[in-house]
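J.: Predicted model, plus sequence, below.
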Amino acid sequence: MELPTGVADENNKYCRLRKSIYGLKQASRACYGMLDGTFRSFRLNRLKNEPCIYFLWKKHNFLTVDVYVDDLLILSNNESSKNELKTALCERFKMKDLVKVHWCIGIRIM
């Protein structure tokens, strides 16, 4: 890396490149780490044999979040807990709710 024009090279100083991680190999790992921390803060547990599925059992309520690339599929038998999680995720991340799922990983959902 070269110093920008107009900056004098005094005492062999170096510039630190502050570059966005987006597009680099580590981007997906950083994104997954952020998602994992967020889900754990909501007390969601990750399946041991499938790191893309998070779940929460509360008495008779079941909630699961399935992560597929950059999509989240939220399933629950309780509408209020599902909406509560969606609201919290929308506050934390820039996302949109596609409401009803028709297809997921090649499976038609009716």
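T.: Now that the structure is in, tell me what you want to look at.

J.: For the rest of this, base every contact and every neighbour count on C-alpha atoms.
T.: Fine.

J.: Tell me the buried residues in the helix or strand that contains F62?
T.: Using DSSP states H and E, F62 maps to strand 61-68. By 16 or more other C-alpha atoms under 10 Å, the buried positions in strand 61-68 come out as L63, T64, V65, D66, V67.

J.: A further structure is provided below for comparison with the first:
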Amino acid sequence: MAITLPLSNIGGRYFAMFLMTLGTYCAFNCNASHFFTPYMFPSSDSPRYRSGGIALAVFCVGTMCTALSIKFVLKKLNKKMRDLDENDEEYTGVLEGIPRGYVFST
């Protein structure tokens, strides 16, 4: 959003900066942001820093896709465990070792 707005739209760009900070936290989890930040925001890209903004947007989308994937996988496992519990069958495969009645939080 910040890279598509004109420089004269101060309010929109200010709001976009808040959204961009959310994308940086996916890299902080592995404490590696200090390695790539200088290369993604070179002073030659000033004042828009397109490459850095695009990279942060890609991280945000990747994080979102990963979270949604995990949610659907866990919902599928919950359904499988519920079906096995109703039929009084043993957990096998990836469910082996999980106690009966356990539910993954989705």
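T.: Nice, I can see it. Since this is a predicted model, take the numbers as computed values, not measurements.

J.: Work out the TM-score between the chains.
T.: Once superposed, the chains reach a TM-score of 0.27 (TM-score structural alignment, normalised by the length of the second structure), with 46 aligned residues with a C-alpha RMSD of 4.2 Å.

J.: just to revisit the earlier point, identify the residues contacting the strand holding F62 of the first structure?
T.: Contact with strand 61-68 of the first structure is made by 52-57, 72-78, 81-82, as judged by C-alpha atoms under 8 Å, 6 or more residues apart in numbering.

J.: Got a quick PyMOL command for the buried subset of the residues you listed?
T.: Restricted to buried positions by 16+ other C-alpha under 10 Å, the PyMOL selection for the contacts of strand 61-68 of the first structure reads:
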select buried, resi 52+53+54+55+56+74+76+81+82
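
J.: now, which of the contacts of strand 61-68 of the first structure lie within helices?
T.: Those of the contacts of strand 61-68 of the first structure mapping onto helices are S81, K82, per DSSP state H.

J.: Out of the contacts of strand 61-68 of the first structure, list just those in strands.
T.: I53, Y54, F55, L56, W57, L72, L73, I74, L75, S76 (DSSP state E).

J.: Which member of the residues you listed is positioned nearest I107 of the first structure?
T.: For these, the minimum distance to I107 of the first structure (C-alpha to C-alpha) is 13.0 Å, reached by L73.

J.: The longest helix anywhere in the second structure packs against which elements?
T.: Looking across the second structure with DSSP H, the single longest helix is helix 50-86. Helix 50-86 of the second structure sits against helix 10-28, helix 33-40, with contacts defined as 3 or more C-alpha pairs under 8 Å, 6 or more residues apart in numbering; DSSP states H and E.

J.: try 7 Å
T.: Identification of packing neighbours for helix 50-86 of the second structure by 3 or more C-alpha pairs under 7 Å, 6 or more residues apart in numbering; DSSP states H and E yields helix 10-28.

J.: what comes up buried for the helix it packs on?
T.: By neighbour count with 16+ other C-alpha under 10 Å, helix 10-28 of the second structure contains the buried residues R13, L19, M20, G23, T24, Y25, C26, A27.

J.: and these, which two are the farthest apart?
T.: R13 and A27 (22.5 Å).

J.: in the first structure, which spans are helices?
T.: Taking DSSP H as the criterion, the first structure carries its helices at 27-41, 79-92.

J.: Much appreciated, bye for now.
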